[in-house]
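>>> Let me see the structure of the following:
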Amino acid sequence: MDFRVFVLAIAAFVVGMVELIIGGILPFIAEDLNVSVGAAGQLITVFALTFAISGPVLLSLTTKIERKRLYLGALAVFFFANLLAYVSPNFEMLITVRVVTAMSAALITVLSLTIAPKIVKPEYRSRSIGIITMGVSSSLVLGVPIGVLVGDLFGWRMLFLLIALLTLIAGVIIFYFLEPIKPEHITSLRQQIASLKSKKIFSAHIVTLLILAGHYTLYGYFAPFLEATLGLEPFWVSVAFFVFGISAVTGGGVGGWLTDRIGPQKTVISFIILFAIVLFLLPLSTHSSMLFPLVLVIWGMLSWSIAPAQQSYLIQTAPETSDIQQSVNTSALQFGIAAGSAFGGLVVQQTSVEATAWAGSMLVILALVFALYSFRKPGKAAPWGLE
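Below you'll find the model as predicted:
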């Protein structure tokens, strides 16, 4: 595998870490800037919504810009935004900076996903996407514990300075080792928006949204789930999150490898079915100390293993607008996280925290319906698997 893919993955990890790292330092920010913890929590909401909306828009507006130059420009904006976050004197300044940070992070993430498959041999395309996915997933999983650790030792502002430094290092490496990449398909904004009218493509994006919504219906309330079903103390809850995190990070690589072997459509169908089953069985597995860790690991791997197959499917289905489709799919992921967290809250209020797993499973089954619909709609001939 080309080492430049790993550099792009590191950059994706750095920008992705900014999103949820706030969750671990909310009390520090609230106290320092004299706001409530609830108000500070809006820093996460604002980031997610900005990220989801701005990704496709910015990619559409920059279709004619050479990819390496655009990537370095986005990294530069991200670098200075984090420096501004480090010196923010008040909450209003910080939330404004979060908007700029989210916009640049969205562009960097989708550029990483679109550049990676272009700099490797065709047979490694899905695996390269899987490696980028590993970078994104690991940032989402590890962001909170890193935030807690660094924030407690050095203060919350030091986190943004550290991220700025890592961004600078990634930018220097990309400047020296990544060759210029011209946009392969220059399409107008109207054409790119029109491509979403395709039921085959639109339903594929819905699949991503529903899978992440189903996942976060439980994952957003996993700590109280563990306390209610297993009576775990905080230390063992942290251990469970760590085990899940390691599994999730490896899932992107596994999904990319399998997609290259059997094709994206077979991978998506197989993983969705298994994902729905695992979510349904998770509450039942808590009665066995041997079975629960196994189900937890499988759940963690599946949570991010479908992403490379989804991205590969979009590339082969709409190659002329593949960049914008990958951007929209990343936005669908963000909307899925927000929708799943909100839905999980309703489930907890109306029923019980244990029911979040079954509710999430139902959303994943619905994703299977949309996946089958998308795959059976007429479209371009697929180079892999079934069509």
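>>> all contacts plus neighbour counts: C-alpha atoms, from now on.
Fine.
>>> Can you show me the helices along the stretch 51-200 of the chain?
Under the criterion DSSP state H, counting those that start in this stretch, the stretch 51-200 of the chain contains helices at 67-87, 91-115, 125-154, 156-177, 189-195, 199-219.
>>> need the ones you listed in JSON lines with mean neighbour count and distance to Ala342, can you?
Putting these into JSON lines (neighbours: other Cα atoms under 10 Å; distance: least, Cα to Cα, whole Å) gives the following:
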{"stretch": "helix 67-87", "mean neighbour count": "20", "distance to Ala342": "28"}
{"stretch": "helix 91-115", "mean neighbour count": "23", "distance to Ala342": "21"}
{"stretch": "helix 125-154", "mean neighbour count": "23", "distance to Ala342": "18"}
{"stretch": "helix 156-177", "mean neighbour count": "18", "distance to Ala342": "27"}
{"stretch": "helix 189-195", "mean neighbour count": "14", "distance to Ala342": "28"}
{"stretch": "helix 199-219", "mean neighbour count": "26", "distance to Ala342": "8"}
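>>> Alongside the first, I'd like the structure of this one:
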Amino acid sequence: MTSSPPDARTKLVIAALTIAAFAIGLDTFVIIGALDVISRDLAISTGAAGWIISIYALCYAVFAPLNAWMFKATSGHNIQILSVSIFIIGNLICAIAPNLLTLAAGRVISAYGAAMFNPSATALAAELLPPARKGFALSLIFGGMTVSQVAGVPATSWIADAIGWRFSFGFVVIAGLLALIIFAPMMSGIAAKVPERGNGPISKGLSRSIYGILSVTLFIVVSEFIVYSYVTVFIIGSLLAGVPLLSAALFAYGFGAVTGNAACGVLTDRFGPYKVLISVVGAQLILLVGLVAFGQHGALTVLIAFFWGNVSYMYLVPIQHRLLGLAGDRSKLVLAMNSSTTFAGIAIGAFLGGILVETSGVTSLAAASILIGLIGIGLAIAFMRDGAPAEAATAAYPE
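You can find the predicted model right below:
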């Protein structure tokens, strides 16, 4: 990879990856905007409906490193087209699901497709741009997911309320088909990366620093999703200028996520991943508590949601940036492990949040978020500060 500016084809490929990431991101968060409607329609508790988020996230957590190992010798072009096709099928099943079991099965299938796509797309984007623009490349892929929250999560929330939650999954299917139509021809002819080495255990040869940073990911994500998974429970009641407060808050959150993501790549490249990470996670903890405390206060709720969105995705790029610097030639595997850890965090956060909502009420969400988030900050200080150990992944196993 040279430091020359990207050519037109490279720009088109990264744009195509971003579009596909939009569809995958929409699939990831569709349940959150329709949680209450699904629980009423299927006659289950809000906590049980929230566990559908956990099922998807746990399956993703298992499938991401498994797929990275199984398909390490397969071209990224084939992986990405197959993955988008699988997730479309999974969402079709969700759209016609007559009961909770079928809905869960559809989420398992769609999680498999998403877990196959994201690490491969992230690694490819980082390969296509010069090292000095690595943060920018990562922010573009995450930008697709954040844009899905601006348009997608509020839209699916509104669709679920207006015409039914099944149509929310139909919206995801349409987005996926559009992404596939645009994505497939653009990816043709892309040279495959040399397969990653090793036939041994998936995680053998990785440094302690990598595992430490993965633990940072886990605690930060759990801290966020304990609250985020249940926004429909505490952002209720009042309206803002005739618009449902939940929809307005979700839109503000998504718009904030896009602006924050756009700035994050540049900030990470300029100031380094450690400073950016500590700043945004500290801000996020304060905003999460504020959202729970002021979830029914109209314009104030929307403003807090915007600033929360602004920092909510900004921890992903610094973590991935640091991992890519440590991973050596095992970048795809390490990114898959981080992606897996992210979704394990979503699953744990949604599960713990469900228990807390059912047993202790929504105010307990804020306390749990603060406690777990502070652990994440402590781990970040240990493993991501500028002087932290930076051993690369080793080749301690046979070829």
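>>> before we move on, back to that, mind giving me CSV with the helices of the stretch 51-200 of structure 1 and columns for distance to Phe6 of structure 1?
Below are those laid out as CSV (distance: least, Cα to Cα, whole Å):
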stretch, distance to Phe6 of structure 1
helix 67-87, 15
helix 91-115, 10
helix 125-154, 7
helix 156-177, 11
helix 189-195, 29
helix 199-219, 24
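>>> what's the closest of those helices to Arg4 of structure 1?
Closest of those to Arg4 of structure 1 is helix 156-177, at 7.2 Å (criterion: Cα to Cα).
>>> rewinding a little: who wins for proximity to Leu258 of structure 1 among the helices of the stretch 51-200 of structure 1?
With Cα to Cα as the criterion, Leu258 of structure 1 lies closest to helix 125-154 of the helices of the stretch 51-200 of structure 1, at 8.4 Å.
>>> what's the average distance of that closest one to structure 2?
Per the superposition on structure 2, helix 125-154 of structure 1 and its aligned residues are separated by 3.2 Å on average (mean Cα distance after the TM-score superposition for structure 1).
>>> Now do the same for Ile86 of structure 2: its match in structure 1.
Taking TM-score structural alignment as the alignment basis, one finds that Ile86 of structure 2 is matched in structure 1 by Val77.
>>> Pretty sure its match sits against Ala106.
No. With contact defined as Cα atoms under 8 Å, Val77 of structure 1 and Ala106 do not form a contacting pair (11.8 Å).
>>> Against Gln191 of structure 1, how distant is Gly214 of structure 1?
Here Gly214 of structure 1 is placed at a distance of 31 Å from Gln191 of structure 1 (Cα to Cα, to the nearest Å).
>>> Now do the contacts for the counterpart of Ala327 of structure 2 in structure 1.
Residue correspondence to structure 1 (TM-score structural alignment): Ala327 of structure 2 is matched to Ala318. Shown in contact with Ala318 of structure 1 (Cα atoms under 8 Å, 6 or more residues apart in numbering): 201, 325, 380.
>>> And these, which is closest to Val5 of structure 1?
Proximity to Val5 of structure 1 was ranked across these by Cα to Cα; first place goes to Gln325, at 20.0 Å.
>>> and the helix or strand that contains the closest one, how far from structure 2 on average?
Using DSSP states H and E, the element containing Gln325 of structure 1 is helix 322-350. Comparing helix 322-350 of structure 1 with its match in structure 2 after superposition yields a mean distance of 2.7 Å (mean Cα distance after the TM-score superposition for structure 1).
>>> ok, back up a step: got the contact list for the match of Ile86 of structure 2?
By Cα under 8 Å, 6+ apart, Val77 of structure 1 lies in contact with 100-101, 104.
>>> what is the orientation angle of the helix holding Gln325 of structure 1 with helix 91-115?
130 degrees (axes from the mean of the first three to the mean of the last three Cα atoms, to 10 degrees).
>>> Just the buried residues of helix 322-350 of structure 1, please?
Within helix 322-350 of structure 1, the residues that qualify as buried by neighbour count (16 or more other Cα atoms under 10 Å) are 322-341, 343-345, 347-348.
>>> what packs against that helix?
In terms of contacts (3 or more Cα pairs under 8 Å, 6 or more residues apart in numbering; DSSP states H and E), helix 322-350 of structure 1 is packed against helix 37-61, helix 91-115, helix 199-219, helix 291-317, helix 355-376.
>>> Who's the closest spatial neighbour of the corresponding residue of structure 2 for Pro180 of structure 1, skipping the chain neighbours?
Pro180 of structure 1 maps onto Ile190 of structure 2 when the alignment is built from TM-score structural alignment. Closest residue to Ile190 of structure 2 apart from its sequence neighbours, by Cα to Cα, 6 or more residues apart in numbering: His77 at 6.9 Å.
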